[in-house]
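Colleague: coordinates only, sequence not included:
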């Protein structure tokens, strides 16, 4: 984890989204690679078992309350499944026209949702069919004692590289927001606004800003410490997914749609979208509650 944090400290000095095309491409390739491996290994394991593991009711629990907690936590994990809405506008801002950026982004979003859903369903369904109630949160760890070891190691390496890119892509909006705020708040501060050219041996010259170095390093250090305190993959994803899902993926898009299309209150479309937004709010709330409960249970047993 410390090594991962150290890599992120260096990678976090990438100026902005416009300089991250190569990192995004690498992360996407790694994602496809380990998804194919997970899907293939799950499918092969089902064939080797000769039957489908698990049941239609899912993982058993000691009580109805425990089952509800697991369901709520699962809702949080599902809410994290499509987190790209957080950075959608930033990505769209990097596109060139013609064609119009919004049309290109709409097409790309539809393709991304379709492909992502395909891999989620394949890995999730075949993973559960392969391991049943013993399916691990990280599917690839379930193959840890099976051949081929080299393929498992390669897939895990792809996951690490994907996380390196994913961390930076989702952190860039935070960096941009904070640095923009400091720039507006302290317009004459040299610490905030001055850039210095640095030239290292065998590397091209690049510009560094004191605020960026300090803030981004502190940000990475704090998230690394939190990750070390709570090294619980599914529960943490559930918390993050529940926190981000409703406001960023549902509420703001619905409100913008109302304004853009001048939807009048209490019309059929208004009622349907309001009801949908409220339902998703409830999903986010129960997902957050379940994920926090799972995090506490995992930490304190």
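Modeller: Yes, it's here. Just so it is clear, the model here is predicted, and its values are computed rather than measured. Residues are numbered from 1 along each chain as shown.
Colleague: from now on I want contacts and neighbour counts done on CA atoms only, so please keep to that.
Modeller: OK.
Colleague: can you show me the helices along the stretch 201-301 of the chain?
Modeller: 210-229, 233-244, 252-261, 268-300 (DSSP state H, counting those that start in this stretch).
Colleague: report the inter-axis angle for the longest one versus helix 210-229.
Modeller: Think helix 268-300. With axes from the mean of the first three to the mean of the last three C-alpha atoms, to 10 degrees as the basis, helix 268-300 and helix 210-229 are set at 70 degrees to each other.
Colleague: list the buried residues in helix 268-300.
Modeller: For helix 268-300, a neighbour-count test (16 or more other C-alpha atoms under 10 Å) marks 273-274, 277, 280-281, 283-295 as buried.
Colleague: try stretch 100-117
Modeller: By neighbour count on 16+ other C-alpha under 10 Å, the buried set for stretch 100-117 is 105, 116.
Colleague: repeat for stretch 153-171
Modeller: Along stretch 153-171, these residues count as buried under the neighbour rule (16+ other C-alpha under 10 Å): 155-156, 158-166, 168-169, 171.
Colleague: residues in contact with that stretch?
Modeller: The set of residues external to stretch 153-171 that reach it, using C-alpha atoms under 8 Å, 6 or more residues apart in numbering, is 4, 7-8, 11-12, 17, 20, 23-24, 26-28, 30-31, 33-34, 37-38, 86-87, 140.
Colleague: what subset of the residues you listed is buried?
Modeller: The neighbour count (16+ other C-alpha under 10 Å) marks 8, 11-12, 17, 20, 23-24, 27-28, 30-31, 33-34, 37-38, 86-87, 140 as buried among the contacts of stretch 153-171.
Colleague: try it against this one:
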């Protein structure tokens, strides 16, 4: 019997490796792909891959994990720069635009028909099928550059939250007047070490459990921040708020007002940055063709998931941003949980920051897995005979079973995490970095490519009413992204000239 089980395991391993060689995105496919008695393969989707197990719930969890992140922490500051009128208006505008363009992108997952067409497994594949030409390279530059930036941003934010736990205990023990400086560098190293381990998860569809945990954490710390803000307002906080935000001549100079307003727009744009991984999330959902019955088409599932994800996060964003502004007024900190707008109860502040760190551990993986898949797929195609790149080695892991290790995957993913951590150490500026990422990614990935691909796929007539207003929307968002980028770059330059590396960043 032991020999029989060993032969069966070896046969399953060989089957998994054969299927993996046919994959264009993931390094490894699950070993449950086996031959049944009648010669047909079980658990296979209509495209020959392992049957997808994603659902509306897991898709929504992925989206919420990707959307609710470090962006929520800066919204009180962003609303403070813009005021009661422009702040909520900008927040709602980005929400509606992001949801709308996400529905366009969901229809482009299959081409030429959104329900029965050929699947496209990555954002670049969608652009290749619908636009082609140099736009493929431009999309790759924008998408993967943004994914790298997001992982750097999450390293910065998670380390700040980890350091905030230590500072919170210091304040509680020694008093709020003590400076309690804490370096973020050791916590960046801890975060990177955790990511090196998690990055060995071979493919995207095995991350559902991590996304669900991360989504719970995001709700937890958002709710804590909201609850503390409400308590501060109910306690009679004498916060100065205005319709136009920070006041020129009182809070800031005229020039600072302009730059900060631009940066605030970038921070809000970053808060809604998830289009870069929407296609990869959709590719992990259930197939439209099932051996027993027809499942809902992926585009319909993703439209519902996008609505659930964006509307849920907008509710939290609006509450956290507006109530946070009401609590702190024009003096709102850049990060209202680590900037110590709150000191007590210190244990609740600690718990909220731990939740942030756990959430960003999962969100980091959601954003970096598409990049991992792209690089590994390209290398397999470029060097198909290289055993270091293509060979899978089975290892028996206690309480888990057989785990497949690829040496190239181990080395390259480890190096990637280390590089992002080093860059985060060089530029540990929370608001400025997030604003720049939001400005750089919002227009090309959230607006331009989804609109252009939808126009091509639907064969929309040029200069028709719909074509015209879609183009107007596209160019308006381009201008907004330019001014947001300018504000964030100015903020980065200013911070670099005054940066003290051993002072904990707020």
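Modeller: Sure thing, it's come through. Since this is a predicted model, take the numbers as computed values, not measurements.
Colleague: for the first structure, longest helix please?
Modeller: helix 149-185 (DSSP state H).
Colleague: tell me, that helix lands on which residues of the second structure?
Modeller: Applying TM-score structural alignment, one finds that helix 149-185 of the first structure aligns to the residue range 346-382 of the second structure.
Colleague: the matching stretch vs the first structure, mean deviation?
Modeller: Mean deviation of stretch 346-382 of the second structure relative to the first structure after superposition (mean C-alpha distance after the TM-score superposition for the first structure): 0.7 Å.
Colleague: from the chain's centroid, how far away is that stretch?
Modeller: On the basis of C-alpha atoms, centre = their mean, to the nearest Å, stretch 346-382 of the second structure is displaced by 8 Å from the centre of the chain it belongs to.
Colleague: now the helices of the stretch 201-301 of the first structure as TSV including distance to residue 129 of the first structure?
Modeller: As requested, the helices of the stretch 201-301 of the first structure are exported to TSV (distance: least, C-alpha to C-alpha, whole Å):
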stretch	distance to residue 129 of the first structure
helix 210-229	30
helix 233-244	19
helix 252-261	36
helix 268-300	24
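Colleague: for residue 47 of the first structure, which of the ones you listed is the nearest?
Modeller: helix 233-244 (27.1 Å; C-alpha to C-alpha).
Colleague: pull up the aligned stretch in the second structure for that closest one.
Modeller: Residue correspondence for helix 233-244 of the first structure in the second structure, counting by TM-score structural alignment: residues 430-441.
Colleague: contact partners of the matching stretch?
Modeller: Counting by C-alpha under 8 Å, 6+ apart, residues outside stretch 430-441 of the second structure touching it are 71, 74, 142-143, 146, 149-150, 153, 156-157, 263-271, 273, 334, 427, 481-482, 484-485, 488-489, 491-492, 505-506.
Colleague: list the contacts of the residue mapped onto residue 221 of the first structure from the second structure.
Modeller: Using TM-score structural alignment as the criterion, the counterpart of residue 221 of the first structure in the second structure is residue 418. By C-alpha under 8 Å, 6+ apart, the residues touching residue 418 of the second structure are residue 192.
Colleague: next, give me the two most distant ones among the buried residues of stretch 153-171 of the first structure.
Modeller: Pairwise distances across these (C-alpha to C-alpha) peak at 24.0 Å, for the pair 155 and 171.
Colleague: before we move on, the earlier item: quick one, the longest helix of the first structure and helix 210-229 angle?
Modeller: 140 degrees.
Colleague: just send the buried residues of stretch 153-171 of the first structure back as CSV, with distance to residue 103 of the first structure too.
Modeller: Compiled in CSV, those are given as follows (distance: C-alpha to C-alpha, whole Å):
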residue, distance to residue 103 of the first structure
155, 34
156, 35
158, 31
159, 31
160, 32
161, 30
162, 27
163, 29
164, 29
165, 26
166, 24
168, 26
169, 22
171, 25
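Colleague: after the biggest helix by length in the second structure, which helix or strand is next? Please name it.
Modeller: In the second structure, ranked by residue count with DSSP H as the criterion, the top helix is helix 134-174. Toward the C-terminal end, the helix or strand that comes next after helix 134-174 of the second structure (DSSP states H and E) is helix 185-198.
Colleague: distance from whichever helix or strand comes after that following helix to the first structure after superposition?
Modeller: Where DSSP H and E defines the elements, the next helix or strand beyond helix 185-198 of the second structure is helix 208-234. Its matched residues in the first structure lie on average 0.6 Å from helix 208-234 of the second structure after superposition (mean C-alpha distance after the TM-score superposition for the first structure).
Colleague: what span of the first structure is helix 208-234 of the second structure aligned with?
Modeller: Aligned using TM-score structural alignment, helix 208-234 of the second structure spans residues 21-47 in the first structure.
Colleague: hang on, the earlier thing: who's in contact with the very next helix or strand once past the longest helix of the first structure?
Modeller: Past helix 149-185 of the first structure, further along toward the C-terminus, the next helix or strand under DSSP H and E is helix 190-193. For helix 190-193 of the first structure, the external contacting residues (C-alpha under 8 Å, 6+ apart) are 182, 183, 186, 187, 209, 210, 211.
Colleague: buried residues in helix 190-193 of the first structure?
Modeller: Applying 16+ other C-alpha under 10 Å to helix 190-193 of the first structure flags 192, 193 as buried.
Colleague: quick one: distance of it to the chain centre.
Modeller: On the basis of C-alpha atoms, centre = their mean, helix 190-193 of the first structure is displaced by 32 Å from the centre of the chain it belongs to.
Colleague: compared with the second structure, how much does the next helix or strand after that helix deviate?
Modeller: Using DSSP H and E, the next helix or strand after helix 190-193 of the first structure towards the C-terminus is strand 196-198. On superposition with the second structure, the average gap between strand 196-198 of the first structure and its aligned counterparts reaches 1.9 Å (mean C-alpha distance after the TM-score superposition for the first structure).
Colleague: packing partners for strand 196-198 of the first structure?
Modeller: Counting contacts by 3 or more C-alpha pairs under 8 Å, 6 or more residues apart in numbering; DSSP states H and E, strand 196-198 of the first structure packs against strand 206-208.
Colleague: buried residues, the strand it packs on. List them.
Modeller: Across strand 206-208 of the first structure, burial judged by 16+ other C-alpha under 10 Å covers residue 208.
Colleague: residue range for that strand in the second structure?
Modeller: Against the second structure, the aligned range for strand 206-208 of the first structure is residues 403-405 (TM-score structural alignment).
Colleague: now for the residue nearest in space to the middle of the second structure: which residues touch it?
Modeller: Nearest to the mean C-alpha position of the second structure, counting by C-alpha atoms, centre = their mean, stands residue 66 at 3.6 Å. When the contact criterion is C-alpha under 8 Å, 6+ apart, the partners of residue 66 of the second structure are 273, 274, 363, 366, 367.
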